[in-house]
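Q: I would like to see how this sequence folds:
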Amino acid sequence: MKNLFALLFLIIVSNYGQAQTASFYEDTDAFLKTYVSNGKVDYAAIKKDPSSLNKLITQAEAINVSKSSPADYQAFWINAYNLHVINGLVEAYPVNSPLDVKGFFDNTKREVGGETLTLNDIENKKLREQFNDARVHFVLVCGALGCPPIIPNTYKPDTLDRQLTAQTSKAINNPSFIKTKGKKLQVSQIFEWYAQDFNQGENTTLTFINAYLTNPVDENTKVSFYTYNWKINKL
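A: Presented below is the predicted three-dimensional model:
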């Protein structure tokens, strides 16, 4: 009988957790559709009424996801990162750049997923260290114009792989993000800062880029890095 009650308890807890996560994804989607347009965020409007964002931040505090469900795990932490970037900038708004907020990425602690983490912790410990997938750099949005643009949709487990590929392809085929100048390629400093993620085995940064470019460049093309634009990605 005790085993039966224990099993029923686990089923109830599991169903509740799944419902909680599903609600988080739905609410995040509605929030982004309201405040995100053309890859930018309406921070001023959120500042006037932060209730929907506050609800999402509270939801994200209590959600627990397991690496045994990789897509759910990754989707949650990607959404959590992007929402906490927005929340941090809304709290500081008006502000010209996330770098104007002391310790924005590496020192400010945030309650999320049952843990106390910085934004760098989410990016590096929850995502980069757990999954060998450089596409994550094209869906984590740091609140600056130099980032790949934020989309007005949530990342969901059942669509995550397609979304990762789509956002990587969009960024790499954007002439403002990957700049071709004759036999030279100027690319975001993202490729410099996270070189180890793009240089895997015999593959190089250029190999990664060519895998998504509609018109791949010659393998001998010289790659350089242009200066990252840290200006806030506000509407």
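Q: only C-alpha atoms from now on, for both contacts and neighbour counts.
A: Will do.
Q: tell me who's in contact with the closest residue to Gln74 other than its chain neighbours.
A: Distances taken as CA to CA, 6 or more residues apart in numbering put Leu127 closest to Gln74, at 6.8 Å, once the chain neighbours are dropped. Listed by CA atoms under 8 Å, 6 or more residues apart in numbering, the contact set of Leu127 reads 74, 77, 136.
Q: for Thr118, same thing?
A: Contact analysis of Thr118 by CA under 8 Å, 6+ apart lists 105-110.
Q: can you pull out the strands in this protein?
A: Remark: strands assigned in the chain by DSSP state E are 36-37, 40-41, 110-112, 115-117, 178-181, 184-187, 222-225.
Q: wait, which of these is closest to Pro50?
A: Nearest to Pro50, of all those, is strand 40-41, at 13.2 Å by CA to CA.
Q: hmm, who's touching that closest one?
A: Outside strand 40-41, the residues that touch it by CA under 8 Å, 6+ apart are 35, 149-150, 233-235.
Q: among these, which are in helices?
A: The helices, defined by DSSP state H, take in Tyr35 from the contacts of strand 40-41.
Q: for the contacts of strand 40-41, which one is nearest Ser176?
A: Nearest to Ser176 among the contacts of strand 40-41 is Pro149, at 11.5 Å by CA to CA.
Q: need the contact list for Thr180.
A: Residues counted as contacts of Thr180 (CA under 8 Å, 6+ apart) are Gln186.
Q: how close does Lys109 get to Ala45?
A: 25 Å (CA to CA, to the nearest Å).
Q: meant to ask about Val90
A: Distance from Val90 to Ala45, counting by CA to CA: 9 Å.
Q: here is the second sequence; please produce its structure so I can put it next to the first one:
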Amino acid sequence: MKNWLIVLCALLGLQSVSANAANAFDHSAWNALLQQNVHLLEGGKASQVDYQAFADNEAALNAYLKALEGVSQSEFDAWPKEDQLAFLINAYNAWTVSFILTKWPDLKSIKDLGSFFSSPWSKEFVPLLGETRSLDNIEHTLIRGSDRYNDPRIHFAVNCASIGCPALANIAFQGDNLDSLLETQTELFLADSSRNRLNGKKLELSSIFKWYREDFEKGWKGYNSLEAFIHNYASAMSLPESVKTDLSNEKVDIKFLSYDWDSEQETIRPIR
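A: Below is the predicted model of the structure:
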């Protein structure tokens, strides 16, 4: 009965994108799926995605994806930017889960869904806002490519289904929780010493900061350098005052860590 309630909730989203009075689109169906199938570890620094449970209840996921597909470009454009960004983040994450399920359980990494000539993120299979898009298009064109958002914290919200990426939150993004949830996800990622840490006097950071460094230097909240962004989250990383001073002066030695594309940790079904 519970599963059918989730399906019904998603189908209702097809009829009205204003089901939730506080938000432009009601993502409660996705929220319910996340709550059931994403298990937080280490206080939220990591998460374990129960893909088998998602597969067992794929009808509910497909109903939510159909609801996303039903939103037109004109409807989307009329929303506040917070609702737009929440919608795009959820779409990316939900379609990534759906993508994994196309070969589940016979894959070790999301990279197995690509080919020698193209990455899985460039495959066009997502019907969204009137076009068939790739995951890259959602992230790099709709989100990063729009001057409307300019929020580097999105890199800790979109989930690429790999060990190296930030944890998938078990709460759906909504317009009214966007800022607080982005902040939480950013702090949790930076607090994870397996991905970001101080090693002696050297700051070792995730390769995310190397690949998308320009996003952290575009002036969000006045931060025009990666060092300034990291300084803002020095407490989350438990950095000493001496390092904070060096960050302020942009005199910190930064090394970028290798990225783990393996999805094995994410796909283990938790014991219940």
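Q: for stretch 138-158 of structure 2, the distance to its chain's centre please.
A: 10 Å (CA atoms, centre = their mean, to the nearest Å).
Q: looking at Lys109 and Ala45 of structure 1, which is more packed in?
A: The residue with more neighbours, out of Lys109 of structure 1 and Ala45, is Lys109; 16 against 13, by other CA atoms under 10 Å.
Q: can you tell me how far the more buried one is from Glu219 of structure 1?
A: To Glu219 of structure 1, Lys109 of structure 1 is 43 Å away according to CA to CA.
Q: quick check: end-to-end length of stretch 182-192 of structure 1?
A: One end of stretch 182-192 of structure 1 sits 21 Å from the other (CA to CA).
Q: do the same with stretch 144-163 of structure 1
A: Stretch 144-163 of structure 1 has an end-to-end distance of 20 Å (criterion: CA to CA).
Q: what residue is smack in the middle of structure 1?
A: Leu140 (2.2 Å; CA atoms, centre = their mean).
Q: what lines up with it in structure 2?
A: Here Leu140 of structure 1 is matched to Val158 in structure 2, going by TM-score structural alignment.
Q: so its match sits against Ala91, correct?
A: No. Judged on CA atoms under 8 Å, Val158 of structure 2 makes no contact with Ala91 at a distance of 9.3 Å.
Q: show me what contacts the aligned partner of Ser66 of structure 1 in structure 2?
A: By TM-score structural alignment, Ser66 of structure 1 lines up with Asp77 in structure 2. Taking CA under 8 Å, 6+ apart, we find Asp77 of structure 2 in contact with Gln84.
Q: could you do Leu128 of structure 2 as well?
A: Residues counted as contacts of Leu128 of structure 2 (CA under 8 Å, 6+ apart) are 68-71.
Q: for the stretch 51-200 of structure 2, which segments are assigned as helices?
A: Secondary structure of the stretch 51-200 of structure 2 (DSSP state H, counting those that start in this stretch): helices located at 51-56, 58-69, 73-77, 81-101, 135-136, 178-191.
Q: out of those, flag the one nearest Leu203 of structure 2.
A: Among those, if distance is taken as CA to CA, the winner is helix 178-191, at 11.6 Å.
Q: what's the mean distance for that closest one versus structure 1?
A: Here the mean offset of helix 178-191 of structure 2 against structure 1 after fitting is 1.0 Å, by mean CA distance after the TM-score superposition for structure 1.
Q: which part of structure 1 matches that helix?
A: Aligning helix 178-191 of structure 2 against structure 1 (TM-score structural alignment) gives residues 160-173.
Q: in that stretch, which residues are buried?
A: 160, 163-164, 167-173 (16 or more other CA atoms under 10 Å).
Q: map Thr132 of structure 2 onto structure 1.
A: Aligning on TM-score structural alignment places Thr132 of structure 2 opposite Thr116 in structure 1.
Q: look up how far Ile178 of structure 1 lies from its match.
A: Between Thr116 of structure 1 and Ile178 of structure 1 the distance is 35 Å, computed by CA to CA.
Q: between these two, which is the more surrounded one?
A: More crowded of Thr116 of structure 1 and Ile178, by other CA under 10 Å: Ile178, with 18 against 13.
Q: thought that one was touching Leu185?
A: Yes. Contact between Ile178 of structure 1 and Leu185 holds when scored by CA under 8 Å: they sit 7.0 Å apart.
Q: skipping adjacent residues, who's closest to Asp246 of structure 2 in space?
A: Spatial nearest neighbour of Asp246 of structure 2, excluding adjacent residues (CA to CA, 6+ apart): Val252 at 5.5 Å.
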